[in-house]
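J.: Sequence plus predicted model, see below.
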Amino acid sequence: MGVAAVPAQAVSVTLTCDPSETVNGANLQAAVANPANDEVLLPDWCVFTLTSTSAPFDGLAPIARTLSIDTVSGSNTATIRRSPATGTPQFRLFDVITGGDLTLNNVTIQNGDVTSDNISGGGGILLQLGGTLTTNNIHVQGNTGSALAGAGGLALRSGTATLNGGSVTDNRAPTSGAGGIFNLTDTTLNDVRVSGNRAQDGGGILTSSGLLTVTDGTISNNTASASSGGLFRAAAARVVLDGTSVTDNRVTSGSGGGIRSGAASPSSTMTIRNALIAGNIAADGTNPSGGGLWVSAPSPVIVDNTTITKNRTVGQSGRGGAIAQTGSGNLSLTLQNGTQVADNTGSGQYSQGGGIYRSSGGTLTVSDTTVSGNRVSGTGAQTGGVYNLGTGVTFTNTAISGNTSPNAPAPGGLYTNNAITDGGGNSVTGNIPTNCTFSPVIPAFCTLP
């Protein structure tokens, strides 16, 4: 009669906190490298400073097993960082590879640097094919991504990732994309703050594939030099922003201050619901577009019960202080269910559409939405409310009011050179200098002058 196999017992190791941070770092490297360890517990408030690599560009050994790292208390934090000393080699802190299932709780990850890793990026954490990453209340701070592959904080290239609580702050990808998070897979962010990151494109987050779901999150104060200060959606990425604030992000020389939807797949939808898009800026010498939201490619964008307010374009010929829908192909944008486009500004000579600017093909469908208190300023600026150059526009239960432009001939409320389909319940009232007068086409629902 055979003897039943005895399941292997999980091994938990508790590290001590030495007065030397580098001794702590070496002890952590040994604990992670030991395949027998399933759990590593860190003393509260201890700092673990790594000075050497365990594999090329990896400070800790690549994770190919189930491993959990937490603090002893399960609530206070510990810090894992790459040494800031001159001469420290470049490496990230964590690399989850095939077969790896890493859970990180209550740790701060700092100062990773993979500037010369032109393949993967991820100064703090890299998630690869077949890996799983789960985090609870971790903070990814001050890491630097690849010069070519980007991803200052986290490179989520494959597998599955779930981040609960915590923050991704002050990371950078100075000559490429994704200062905070680069995403290519199915990723969920719950109550995560992405703030103060910097990149060429996608200062906070750049997602190019998979489904990114951000719930009750904050994307704020991120900066891009070329496109999309907060969130850049590209390629075939699907995105859901639910109850999330996208605020005070900035593009210094481009478009899409808060969000850019540049995804080209008509089957990949971006949904923004119960959200706030506020205080974002798209600045450029000429033609900045979409202070809050820039829709520049055909993948549909649905904005539901969302407030878009106090965003700006800054520069000559700015387009859409709040929203710009521009680009080639059949672009699709829907605003619905109590969405408010309010108090946004296009500032600069010849700016157009303080609230909404549209010059694309495809569709713009607006229902149960208000466009109010928006303005354009500067010589030759036109139409504080909605400026439309395209076809395929439908308004239902939409109110355009209290928007302002400089002196006539420029309507303050609505300018359109094509007919707008009237679904009923629409109004254009109280705009300065006129509601629709001087528009090439004046819809029947517009109050004159």
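T.: Nice, thanks for sending it over. Bear in mind the structure is a predicted one, so any value in this text is a computation, not a measurement.

J.: use CA for all of it now, contacts and neighbours both
T.: Noted.

J.: which SS state does residue 32 fall under?
T.: Counting by DSSP: H, G, I helix; E, B strand; the rest coil, the backbone at residue 32 sits in helix.

J.: and it, what does it touch?
T.: Residues in contact with residue 32 (C-alpha atoms under 8 Å, 6 or more residues apart in numbering) are 40, 60-61, 63.

J.: Between these, identify the one with the most neighbours.
T.: In terms of neighbours by other C-alpha atoms under 10 Å, the contacts of residue 32 top out with residue 60 at 24 neighbours.

J.: and it, what does it touch?
T.: Taking C-alpha under 8 Å, 6+ apart, one finds 29, 32-33, 53-54, 93-95 in contact with residue 60.

J.: Mark which of those are part of helices, please.
T.: Among the contacts of residue 60, the ones falling in helices (DSSP state H) are 29, 32-33.

J.: Let's have those residues in CSV, adding distance to residue 131.
T.: Converted to CSV, the ones in helices among the contacts of residue 60 look like this (distance: C-alpha to C-alpha, whole Å):
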residue, distance to residue 131
29, 20
32, 16
33, 17
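
J.: Relative to residue 79, which of these is nearest.
T.: Nearest to residue 79 among the ones in helices among the contacts of residue 60 is residue 29, at 13.7 Å by C-alpha to C-alpha.

J.: Second structure follows, compare the two:
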Amino acid sequence: MTALRILAGATAIATVTTAFTAFTAVPTAAHTPEHVQCTTSALTAAITKANATGFGELSLAKGCVYDFTAPFSGDDATPPITVPVTVDGNGATLRRGTTANLFRLLDVAAGGRVTVSNLKIENGNVTDDGGGVLVQNGGTLHATNLLVKGNTASNNGGGIENMGTLRLIRSRVIDNDAARSGGGISSEGAASIISTSIDGNSASRFFGGGVFNDNVITITRSSITGNRVTEGDGGGLWNNFQMTVNDSKIVDNTARDHGGGVTNAQLGRATFNSSTITKNTAGLQAGGVYNVDTGAYLVLILSSVTKNKAGSAPGGVFNDTGDVVVNKHSPITGNLPTNCVGSPSPVPGCTG
């Protein structure tokens, strides 16, 4: 397996804890939000002004399509945000024009703390990371009702590349593509995903058609469906550090190689609570879950791994040299060609 950068456990967890602790809601302004006219120049000017004054509260034109034909600078349609800013999208869309040069739509830089709602981000395209959205190290994005659709990255994070702190609530990350890892979301920072759909994304090579995680991530009441890796592992989810999935569905994802639903690799610690991993497909092994590498640790609690398929056994759960803990109320059944038979190491609680 390709070697990846791995964060030292204690340092990473301390960093993530600090990041979440440091994040506070953007202060409520005493003045009326600035209404941004339906032009890309007006939006660029509003963000520039916010960066200069140290704070911004923006209300976008209702239903407006801010159709960018050229970047503000480099890979960014708008200025990188470096201060606390709230954005009421009012159903507006930030979109890269189909004939425009390559750039993303939103960049949250170090010091930027962006709270956004009711906004769509579409058709970004970059030769680097984060086709639609980039959250840099030291930046924070808290988004509610955000749609990230149809964006492309030539590296990682077709929809979103997170290197800072990301929180998505009642959002959708759909139909994005990364040439390497993290078709929907690539996260190397702290992430929390709540009541969100991550659907129909693809990673062309390596890992994580839906989500690639290399830090600490929590996914709650969300759906990871119809994602794919065309050359690699982890059609739905790929975890390299610490992932907790609560009351969520991982369904109909595909990996050409291993882990149609989930790959938990290297120093991965993956815990699934009251979740469903079903109808996923892998070309080689582990249509459901691929637990691989020394130190990879998998826990299933009140979760099911059912009706997954693989090209060769096992079709349900593959355990290489890692550790697997299976709760007795976590059925691994109906997988093809086997549930766990063919796994190099036993999968406790699994038969067939």
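T.: That came in fine, so what should we check first? Quick caveat, the model's predicted, so the values are computed rather than measured.

J.: list the contacts for the corresponding residue of structure 2 for residue 225 of structure 1?
T.: Structural alignment places residue 225 of structure 1 opposite residue 204 in structure 2 (criterion: TM-score structural alignment). Residue 204 of structure 2 sits next to 177-181, 183, 229-232 when contact means C-alpha under 8 Å, 6+ apart.

J.: Please tell me how far residue 204 of structure 2 sits from residue 292 of structure 2.
T.: The gap separating residue 204 of structure 2 from residue 292 of structure 2 is 21 Å, by C-alpha to C-alpha, to the nearest Å.

J.: do residue 32 of structure 2 as well
T.: 54 Å.

J.: between these two, which one's more packed in?
T.: Taking neighbours as other C-alpha under 10 Å, residue 32 of structure 2 and residue 292 compare with residue 292 leading, 24 against 9.

J.: List the contacts of the more buried one.
T.: 263-266, 318-322.

J.: do the same with residue 191 of structure 2
T.: Contact analysis of residue 191 of structure 2 by C-alpha under 8 Å, 6+ apart lists 162, 165-167, 216-218.

J.: picking up where we left off before, in helices, which of the contacts of residue 32 of structure 1 appear?
T.: Short answer: these have none in helices (DSSP H).

J.: And those residues, which is closest to residue 304 of structure 1?
T.: Nearest to residue 304 of structure 1 among these, with distances taken as C-alpha to C-alpha, is residue 63, at 40.1 Å.

J.: Let me have the contacts of residue 32 of structure 1 in TSV, extended by distance to residue 177 of structure 1.
T.: Shown next, in TSV, are those (distance: C-alpha to C-alpha, whole Å):
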residue	distance to residue 177 of structure 1
40	33
60	25
61	26
63	25
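
J.: Run a quick neighbour tally on the aligned residue in structure 1 for residue 133 of structure 2.
T.: For residue 133 of structure 2, the aligned position in structure 1 is residue 154, judged by TM-score structural alignment. Close neighbours of residue 154 of structure 1, defined as other C-alpha under 10 Å, add up to 29.

J.: The one 4 residues further on too?
T.: Other residues within reach of residue 158 of structure 1, judged by other C-alpha under 10 Å, total 23.

J.: so when I look at it, I'm seeing a helix, right?
T.: No: secondary structure of residue 158 of structure 1 (three-state DSSP): coil, not part of a helix.

J.: How much space separates residue 363 of structure 1 from residue 252 of structure 1?
T.: From residue 363 of structure 1 across to residue 252 of structure 1, the span is 29 Å (C-alpha to C-alpha).

J.: sorry, that was for residue 178 of structure 1
T.: From residue 178 of structure 1 to residue 252 of structure 1 the distance is 15 Å (C-alpha to C-alpha).

J.: need the helices for the stretch 1-150 of structure 2, in chain order.
T.: Secondary structure of the stretch 1-150 of structure 2, counting by DSSP state H, counting those that start in this stretch: helices at 9-22, 40-53.

J.: In structure 1, which residues correspond to the first one?
T.: Under TM-score structural alignment, helix 9-22 of structure 2 corresponds to no residues of structure 1.

J.: next one: that helix to chain centre, how far?
T.: On the basis of C-alpha atoms, centre = their mean, to the nearest Å, helix 9-22 of structure 2 sits 19 Å off its chain's mean C-alpha point.

J.: Equivalent analysis for stretch 315-327 of structure 1, please.
T.: 19 Å.

J.: what about that stretch, how long is it end to end?
T.: End to end - C-alpha to C-alpha - stretch 315-327 of structure 1 spans 19 Å.

J.: repeat for stretch 93-102 of structure 2
T.: 17 Å.

J.: May I see the buried residues of it?
T.: Neighbour counts over stretch 93-102 of structure 2 (16 or more other C-alpha atoms under 10 Å) mark 93-97, 102 as buried.

J.: circling back: which of the contacts of residue 204 of structure 2 tops the neighbour count?
T.: Result: residue 183 is most packed of the contacts of residue 204 of structure 2 (other C-alpha under 10 Å), 44 neighbours.

J.: check contacts around the alignment partner in structure 1 of that residue.
T.: Counting by TM-score structural alignment, residue 183 of structure 2 lines up with residue 203 in structure 1. Residues in contact with residue 203 of structure 1 (C-alpha under 8 Å, 6+ apart) are 172, 177-180, 197, 222-224, 228-231.

J.: Could you save the contacts of residue 191 of structure 2 as a markdown table and add columns showing neighbour count, distance to residue 281 of structure 2 and secondary structure?
T.: Formatted as a markdown table, the contacts of residue 191 of structure 2 follow (neighbours: other C-alpha atoms under 10 Å; distance: C-alpha to C-alpha, whole Å; DSSP: H, G, I helix; E, B strand; the rest coil):
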| residue | neighbour count | distance to residue 281 of structure 2 | secondary structure |
| --- | --- | --- | --- |
| 162 | 28 | 27 | strand |
| 165 | 24 | 31 | strand |
| 166 | 23 | 29 | strand |
| 167 | 19 | 29 | strand |
| 216 | 23 | 26 | strand |
| 217 | 24 | 24 | strand |
| 218 | 16 | 24 | strand |
